[in-house]
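Asker: Need coordinates for the below:
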Amino acid sequence: MAKINLSLLFNGNCEEAFNFYKSAFGTEFTFIGRYGDIPPQDGMPVISESEQTKIENICLPISETTVLMGADVIGYMVQRTIFGNNFSIYIEADSKEEADRLFAGLSVDGQVTMPMSVAHWGDYFGMFTDKFGVNWLINCACQHVK
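Answerer: Model prediction:
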């Protein structure tokens, strides 16, 4: 069966964002690639010296089946990338405690839109925008939540 992972684009602060996410999820990167690691290729633009340390691909497992991935946009990609709020990362936590831990860790210095609480549909739910402008939804469908 196919699975979905998320890949986020950043404007030069991907490494900072992913170190923040790493601390919140308590997991380790499985891959970090920088633009300077890419060998020159015919037909591809030269990567400037200032862009060579930027993140080309980073992978952070956030569950047994989901990986959060990211990259910095550089060169020609900057013109084609629109940073906005047209998506949210939705996490279904296994417990109220996990939901609270992730919410507390990821919302540091961000803007809480809805604190964790029992929602009108009965789940334990909260939402916020983190300090990097990424929207998050945390949900726990645990039956024992009161």
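Asker: okay, CA-based contacts and neighbour counts for the rest of this
Answerer: OK.
Asker: chain center to the helix or strand hosting A71, what's the gap?
Answerer: Per DSSP states H and E, A71 falls inside strand 67-72. Centroid separation for strand 67-72 versus its chain: 7 Å, with Cα atoms, centre = their mean, to the nearest Å.
Asker: Give the other helices and strands that it contacts.
Answerer: strand 6-10, helix 14-25, strand 55-61 (3 or more Cα pairs under 8 Å, 6 or more residues apart in numbering; DSSP states H and E).
Asker: Quick check: which of the ones you listed is nearest to Y35?
Answerer: Y35 lies closest to strand 55-61 among these, at 5.0 Å (Cα to Cα).
Asker: which other helices and strands contact the closest one?
Answerer: Packed on strand 55-61, when contacts are counted by 3+ Cα pairs under 8 Å, 6+ apart, are helix 14-25, strand 31-34, strand 67-72.
Asker: chain center to it: distance?
Answerer: 10 Å.
Asker: got the angle between it and helix 14-25?
Answerer: On the basis of axes from the mean of the first three to the mean of the last three Cα atoms, to 10 degrees, strand 55-61 is oriented at 10 degrees to helix 14-25.
Asker: Next, the second sequence, to be compared with the first:
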Amino acid sequence: MATINPYLNFLGNTEEAFNFYKSVFGGEFAMVMRFSDTEYGATLPEEDRNKIMHIALPIGGNMLMATDCLTSMGQNLNFGNNFSISVHGDSLEHAENLFNNLSADGNIIMPFKKEFWGDYFGNFFDKFGVQWMVNYREMQ
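Answerer: Model (predicted):
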């Protein structure tokens, strides 16, 4: 069975927002990745390098996740694109099927493929304008 988690987008204050959410819900961050940790981090303006590329806070059986949108990367934040639905497949085949079926007649932003952080990932807007992210992590 796939799991679905909210994925939020912020304009540079993801860390502040997630420290607030952590103070409300408790727990520890499951992951914090900064843009400086990425393969292209050194090419970003200095003021963007320490911003959050990905953060995850477990809440019950779910995960609240987020990123900072960077105008230096051509990203804009508008009402309606400040969140995504993140779905994690049970297997690579399951995740590929979710990606292909949900993205049919939609607008693919990142094709589903293995990414530098090790997961298979893709994102898109479906034909109804809802933003989705499909992920699969191979267990080792």
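Asker: Report the TM-score for the pair.
Answerer: Remark: TM-score between the superposed chains equals 0.52 [TM-score structural alignment, normalised by the length of the second structure]; 82 aligned residues with a Cα RMSD of 2.4 Å.
Asker: what residues are up against the closest residue to G12 of the first structure other than its chain neighbours?
Answerer: The shortest distance from G12 of the first structure to any residue other than its chain neighbours is 5.2 Å, reached at D72 (Cα to Cα, 6 or more residues apart in numbering). When contacts are counted by Cα atoms under 8 Å, 6 or more residues apart in numbering, D72 of the first structure touches 9-14, 54-56.
Asker: Map D72 of the first structure across to the second structure for me.
Answerer: Aligned by TM-score structural alignment, D72 of the first structure pairs with D68 of the second structure.
Asker: With K3 of the first structure instead?
Answerer: Aligned partner of K3 of the first structure by TM-score structural alignment: T3.
Asker: just to revisit the earlier point, would you list the helices and strands packed on strand 55-61 of the first structure in CSV and tack on distance to F128 of the first structure?
Answerer: CSV is the format used below for these (distance: least, Cα to Cα, whole Å):
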stretch, distance to F128 of the first structure
helix 14-25, 14
strand 31-34, 27
strand 67-72, 18
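Asker: nearest to Q41 of the first structure, of the contacts of D72 of the first structure?
Answerer: E56 (15.2 Å).
Asker: Now check the second structure for the residue matching the closest one.
Answerer: By TM-score structural alignment, E56 of the first structure lines up with M53.
Asker: Cross-check the contact I'm expecting between that match and M31.
Answerer: No - here M53 of the second structure lies out of contact with M31, judged by Cα atoms under 8 Å, at a distance of 10.3 Å.
Asker: Neighbour count for these two, which is higher?
Answerer: Just comparing M53 of the second structure and M31: by other Cα atoms under 10 Å the higher neighbour count belongs to M53, 21 against 12.
Asker: tell me the contacts of that one?
Answerer: 32-35, 66-68.
Asker: How about I58 of the first structure?
Answerer: Here I58 of the first structure is in contact with 29-33, 69-71 (criterion: Cα under 8 Å, 6+ apart).
Asker: Out of the residues you listed, which end up buried?
Answerer: 29, 69-71 (16 or more other Cα atoms under 10 Å).
Asker: Same list (those) but as CSV, adding distance to F87 of the first structure.
Answerer: Converted to CSV, these look like this (distance: Cα to Cα, whole Å):
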residue, distance to F87 of the first structure
F29, 23
M69, 15
G70, 15
A71, 17
